[in-house]
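*Asks:* heads up, no residue letters with this:
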């Protein structure tokens, strides 16, 4: 183990964690170095528009580059944090130590298969001929694709099954990771298989029930896997009907959610038999503020960044909401947001979370 005293690296004085630089790649991945940025503000890459700098930041455009950078980081013992488009994240004000790998629009290829094509592809070996139906469309989408954009593209093509996702701000990978859903539907309804890298960077495929989908949960939340892409199964419908459905969903969201302000999306998971927005509203917390973080007046289930909010503003506001709802209703609200980066354990203990490993 390298001690701080023995190392020539800089380190965060508050947490004692090393601050990594390009020189720590030690001449590995020289072909990728021009694409890697140092001290990249995470406020530029999160929908909350907050967070300190990532030591190193990389946006791969293909699987080979992704695997290469992950392998180099493992070899050099550089911590890796995977993100998508930065929704649902509250990044520490101290930033993120190590390498942030962002799977976003640059990692978003799409391939459509008709059943006959799927039977003649490598998917046949994975799924089995009996699982491939002749009356549907199969579409493989890389994990960095915007799930909202994909929803609208599918609707335009008359492909039904993903309209509910038209307002979800994350990526396909993020939607799989947390089994995203809305309007009574969820991603598990249309997913057949997911390609991923396991902890040893071996290519694997997860099929059907092995996704272990649950409410805002999948097998990927329990393991250190990297989602590469997903095979969807969709059926044909009238594009006009699908686009009308999306327009209705969008209108409902615009009326009820603070879409014009930076936020991380829904803050809390829905407690059994109740609704977080209702509980928070009845507690009189709409408009409650800590620093630049404010409980939205439009929808109490959202916290918005209104004036250069800090991550700790959000942490303290979440803590206050949880404490208030527990005192008034004896209900423990569990966060849907993910708190990542260089937090102290005692900071995250306020909201019942733990420091990222």
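*Replies:* Received it, and whenever you're ready, just let me know what you need. As the structure is a computational prediction, the values presented were derived from the model and not from experiment.
*Asks:* please count neighbours and contacts with C-alpha atoms only from this point.
*Replies:* Noted.
*Asks:* okay, now residue 113: neighbour count?
*Replies:* With neighbours defined by other Cα atoms under 10 Å, the count for residue 113 comes to 16.
*Asks:* leaving out chain neighbours, which residue sits closest to it?
*Replies:* Spatial nearest neighbour of residue 113, excluding adjacent residues (Cα to Cα, 6 or more residues apart in numbering): residue 138 at 5.1 Å.
*Asks:* ok, now which ones touch the one you found?
*Replies:* Applying Cα atoms under 8 Å, 6 or more residues apart in numbering to residue 138 gives the contacts 112-115, 118, 231-234.
*Asks:* out of these, who's nearest residue 77?
*Replies:* Relative to residue 77, the closest of the contacts of residue 138 is residue 231; by Cα to Cα it sits at 32.3 Å.
*Asks:* residues contacting the closest one?
*Replies:* 138-141, 191-194.
*Asks:* thought residue 37 was touching residue 53?
*Replies:* No. If you go by Cα atoms under 8 Å, residue 37 and residue 53 don't touch, sitting 10.5 Å apart.
*Asks:* and the contacts of residue 138, which are buried?
*Replies:* 113, 115, 118, 231-234 (16 or more other Cα atoms under 10 Å).
*Asks:* with the contacts of residue 231 in mind, which one is nearest to residue 203?
*Replies:* Using Cα to Cα, the contacts of residue 231 come closest to residue 203 at residue 194, 10.6 Å.
*Asks:* try this one side by side with the last:
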């Protein structure tokens, strides 16, 4: 794989977007860990996304989609091929009671934009740090709300490079899952069906949820958010806490003393530290409770 040629080709194909080689990825993820990308491309339009996807497919180049990296661990060896980073696609608009947000917009910003327009339905997302694309990918949720509850439709790019609209059962909603996790589609845009509401009540709900988040989560440290999915009938954080794992460290990665469901970058952790600690936690909980914890965080890249 000729990295220089890929960079030159993409710079010609993306006159408005950004193309860099050898970019260190730790500044693009919340954990602040991770190796380099062969090529990092930041498109500024849906057409440029289609151009990158088509180029990668036709030239048999691996392609990885990266939002703002809030629930991602990138291994220390970095990512081969092209990393398509969506942060430049961040527009949010209101059409009546419909909020339309591009894939790279932050879901927190969408929640705040809804508040500014007296629209209710996205209050639950006021503390979720990911992008709209990432929120759809994993059916993000918090405090009783989920993306599937308010999503009317999604504009997506399929493997043939066609833009399609997905609704309802097309999206294959599940707990922290959607059709986008299959890799068949790339999120371009989300359309949320909201309702007019009392701005004071909307703000009060968001203020309460923000207080809960700030009081319970270790926001003072870099982290990938909640590491594990909720086991049926249990809570991952409670199982980890009752296993006596809070404060456990491998290298610079530590099981949070504030919320056991979080692993924080306490002291210049590496991805290997994180992954080793995840494996240790899973093993300890399995031994004590017989529960197999499943990771919610997405681990990508090379060793």
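*Replies:* Received, thanks. Bear in mind that the values here come from a model prediction, so they are computed numbers and not experimental data.
*Asks:* which of residue 37 and residue 53 of structure 1 has more residues huddled nearby?
*Replies:* Per other Cα under 10 Å, whichever of residue 37 of structure 1 and residue 53 has more neighbours is residue 53, with 23 against 18.
*Asks:* which position in structure 1 pairs with residue 56 of structure 2?
*Replies:* Counting by TM-score structural alignment, residue 56 of structure 2 corresponds to residue 73 in structure 1.
*Asks:* distance of that match relative to residue 63 of structure 1?
*Replies:* 15 Å (Cα to Cα, to the nearest Å).
*Asks:* run through the helices of the stretch 101-250 of structure 2 in chain order.
*Replies:* In the stretch 101-250 of structure 2, helices defined by DSSP state H, counting those that start in this stretch lie at 107-116, 132-137, 199-216, 236-242, listed in chain order.
*Asks:* could you find the closest non-adjacent residue to residue 308 of structure 1?
*Replies:* residue 292 (5.6 Å).
*Asks:* same question, residue 148 of structure 2
*Replies:* residue 139 is the one closest to residue 148 of structure 2 (Cα to Cα, 6+ apart), at 6.3 Å.
*Asks:* okay, now the equivalent of that neighbour over in structure 1: neighbour count?
*Replies:* Under the alignment (TM-score structural alignment), residue 139 of structure 2 pairs with residue 179 of structure 1. Residue 179 of structure 1 has 24 neighbours, counted by other Cα under 10 Å.
*Asks:* quick check, residue 179 of structure 1 in contact with residue 188.
*Replies:* Yes. Contact criterion Cα under 8 Å: residue 179 of structure 1 and residue 188 qualify, at 6.4 Å.
*Asks:* any residues in contact with both of those two?
*Replies:* residue 213.
*Asks:* buried residues in stretch 185-198 of structure 1?
*Replies:* Buried residues in stretch 185-198 of structure 1, counting neighbours by 16+ other Cα under 10 Å, are found at 186-188, 190-198.
*Asks:* determine which two of the residues you listed are furthest apart.
*Replies:* Taking Cα to Cα as the measure, the buried residues of stretch 185-198 of structure 1 have their most distant pair in 186 and 198, spaced 24.4 Å apart.
*Asks:* so where is the longest strand along structure 1 in structure 2?
*Replies:* Ranked by residue count and defined by DSSP state E, the top strand of structure 1 is strand 226-236. Per the alignment by TM-score structural alignment, strand 226-236 of structure 1 matches residues 186-196 in structure 2.
*Asks:* gap between residue 337 of structure 1 and residue 153 of structure 1?
*Replies:* When residue 337 of structure 1 is compared with residue 153 of structure 1 (using Cα to Cα), they lie 27 Å apart.
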